[in-house]
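Asks: With the sequence up front, the predicted model follows.
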Amino acid sequence: MAGGLVALLDDVAVLARAAAASIDDIGAAAGRASIKAAGVVVDDTAVTPQYVHGLNADRELPIIRKIALGSLRNKLLVILPAILLLSQFLPFLLTPILMIGGAYLCYEGAEKIWHKISGHAEAHASVEDALPDEKTIVSGAVRTDFILSAEIMVISLNEVASEAFVSRAIILIVVALGITVLVYGVVGLIVKMDDIGLSLAQRSGKGVAAFGRGLVKGMPKLLTALTVVGTAAMLWVGGHIILLGTDELGFHPIYEFVHHLEEAAHDATGALGGVVGWLVNTLGSAILGLVVGALIVVVMNLTVHRKK
């Protein structure tokens, strides 16, 4: 009886060690996948604050919370099941679907630039500032987040493609939860930084008060800069998706041209070659994104928007 109990305890210990190792493996794989998607995470963080720019302070966090919940629904209820099923049964469809999302990002970025150049943004600014439509803000942010989230999840999926189906699903759930908390936690901190600065400015300590006033003065500039970064990020990420997608689908000239420029820049700049090469690739992707986005803007203005 005692021997049987010892054997049972040994079996339990072995199972516990195996479970712990499995959890460690899942955690490590989720970490690798998240690192690979870090570039898109930065883009997502840069894009989101523009949606609450100019709103009343008491509405900022509730709207960000709604966008975060929409992002989580995107990842867990739509994107995750879709990419798991596609990767299992129809893996060849992932690239075209991702390219359609990339084209939408390019359109969003190019449309923002067009509105800025044409003066449409200024024409509607007073109405939008006076009556911000929370539902429209949230739905627009969640739509854009859907594309960025899809890119994050597909990049993560590619990193764990060799894992078993259940392990892949668990890893991607961990990635979805972790990245959503990270992105929208940082976004919430960014948009409330001016309120934090105002509170610090009212403190008695001169150094703390001066730092608080600096935060208050600097936040409008930071939010404006994030708007610019967010627009550039849309063009870069969308263009890069299309660049890689065309190559994977068998059309190589555009990818090879950008790749050759990247290699030439890398070889010509010595120790800084890696950074310069990345910048060249990023610029090439952004230019491609701007071209694709501009073409879609023209088509939309001649068809859908013209009818409206």
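Replies: Great, that's in hand.
Asks: rest of the way, CA atoms for contacts and neighbours
Replies: Fine.
Asks: I figured residue 49 hits residue 222, correct?
Replies: No. Using C-alpha atoms under 8 Å, residue 49 is not in contact with residue 222; the gap is 10.1 Å.
Asks: Okay, one more to line up with it:
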Amino acid sequence: MSSGLFALLDDIAGLAKVAAAALDDAATQATKAGAKAAGIVIDDAAVTPRYAVGFAAERELPIIWKIALGSLKNKLLFLLPAALVLSFIAPWAITPLLMAGGAYLCFEGFEKVYELVVPHAHTDEPAGTGTTAILDATQLEQQKISGAIKTDFILSAEIMAITLATVTTSSYWMQALVLAVVGLGMTMLVYGAVALIVKADDAGAALARKGRPFIAPIGRGLVLGMPHFLKALSAVGTAAMLWVGGGIIIHGLAGYGLTGIEHAIHGVAVAVGQVLPTLSSLLEWLTTAGASAVFGLIVGGLCLVGMHFIVEPLLKAWRRTKAPGVPERQGH
């Protein structure tokens, strides 16, 4: 009896060790995937605060919370199952989809750079202020939350695709676990940071009102510094989109045998790193990231040209061919 009990305890201990090793492996792989998706995370954190702007202070955190729940739903209920199905039935499609997502990031990054260099009127809300005026506070809040969740879906899809590409050689259940860990972890990281950013000026104002010698200046510094911080964060987010998007495409091309660009960037990065051997790793990384961002800027420009001169004219032509048929069908 006692020997059977000890054997059972030994088996349980063995299973616990296996489970611990699996969790440790999942955490390691999730960390690697998260590092590769860092650029998208930065951009997500830079974009989201604007959806809480213009509301009463007491509504800011509830809005962020609802967006965070929507983001988690995007990742765990839609994107995670889709990624697992894709990995099971069409693993060959992961790289092309990842490259398509990279091209989208490059396109978005180029648009932001173009807007900075050649400012133009925004057309995100074609209905103008009249549409906003007729909405009550609840409708406007819901509209903002819905827009934020839709934007998050695209960024979340890229995060999950990068994660899936990182764990393609792992078992099916390990892929599911890592995707879930990354989805949950990234959501907590992004929206925790967004909540801190959104409430930083309120915290600064509260500290400034206390009037204490050392506390008040910190509060005023927060209030005055947050607009500049948000601008800097937006710039970093744009650079990160170009760096990540360009890097994804370069790596994808190398996977298909087109290794010239990747080898050239690596050679330049190594040469730059040799200038200061003590900082070689940092210099190599900065050079690789910078070259990837430049490549991403080129890809984004090509995507913008293709969108305006090929895709949009084709869509307009398609709409014109459809329009004449509508009255005829109604007449019958």
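Replies: Looks like it came in fine. Note that the structure is a prediction, hence the values are computed from the model and not measured.
Asks: Residue 49 and residue 222 of the first structure: who's more crowded?
Replies: residue 49 (23 against 14; other C-alpha atoms under 10 Å).
Asks: now the spatially most distant residue from the centre of the second structure: how far from residue 8 of the second structure?
Replies: In the second structure, the greatest distance from the average C-alpha position (C-alpha atoms, centre = their mean) is reached by residue 1, at 56.7 Å. Relative to residue 8 of the second structure, residue 1 of the second structure is positioned 11 Å away (C-alpha to C-alpha, to the nearest Å).
Asks: any common contacting residues for these two?
Replies: Here residue 1 of the second structure and residue 8 share no contacting residue, scored by C-alpha atoms under 8 Å, 6 or more residues apart in numbering.
Asks: Could you check how many residues crowd around the counterpart of residue 168 of the first structure in the second structure?
Replies: In the second structure, residue 168 of the first structure lines up with residue 175, judged by TM-score structural alignment. Here the count is done by other C-alpha under 10 Å, and residue 175 of the second structure has 25 residues near it.
Asks: who's in contact with the spatially closest residue to residue 175 of the second structure that is not a sequence neighbour?
Replies: Among residues not flanking residue 175 of the second structure along the chain, residue 167 sits closest, at 6.0 Å (C-alpha to C-alpha, 6 or more residues apart in numbering). Counting by C-alpha under 8 Å, 6+ apart, residue 167 of the second structure touches 29, 175, 178.
Asks: ok, now residue 248 of the second structure?
Replies: By C-alpha under 8 Å, 6+ apart, residue 248 of the second structure lies in contact with 98-99, 102.
Asks: closest to residue 162 of the second structure among the residues you listed?
Replies: residue 98 (6.9 Å; C-alpha to C-alpha).
Asks: Where is the longest helix in the first structure?
Replies: Ordering each helix of the first structure by length in residues (DSSP state H) puts helix 206-248 first.
Asks: In the first structure, mark out all the helices, start to finish.
Replies: Using DSSP H, helices in the first structure cover 2-36, 38-47, 57-73, 80-89, 94-118, 120-130, 134-159, 165-191, 193-201, 206-248, 253-268, 273-302, 304-307.
Asks: What is the equivalent residue in the second structure for residue 145 of the first structure?
Replies: Per TM-score structural alignment, residue 145 of the first structure is aligned with residue 156.
Asks: Check residue 9 of the first structure too.
Replies: Per TM-score structural alignment, residue 9 of the first structure is aligned with residue 5.
Asks: For the residue positioned nearest the centre of the second structure, give its distance to residue 156 of the second structure.
Replies: The residue lying closest to the centre of the second structure (C-alpha atoms, centre = their mean) is residue 40, at 3.1 Å. To residue 156 of the second structure, residue 40 of the second structure is 8 Å away according to C-alpha to C-alpha.
Asks: Repeat that for residue 240 of the second structure.
Replies: Counting by C-alpha to C-alpha, the gap from residue 240 of the second structure to residue 156 of the second structure is 15 Å.
Asks: I figured residue 129 of the first structure was touching residue 56, is that so?
Replies: No. With contact defined as C-alpha under 8 Å, residue 129 of the first structure does not reach residue 56; the gap is 9.7 Å.
Asks: Which one of those two is surrounded by more residues?
Replies: Under the neighbour definition other C-alpha under 10 Å, residue 129 of the first structure and residue 56 were set side by side, and residue 129 has more, 13 against 10.
Asks: Name the residues of stretch 112-121 of the second structure that are buried.
Replies: Buried positions in stretch 112-121 of the second structure, judged by neighbour count with 16 or more other C-alpha atoms under 10 Å: 112-113.
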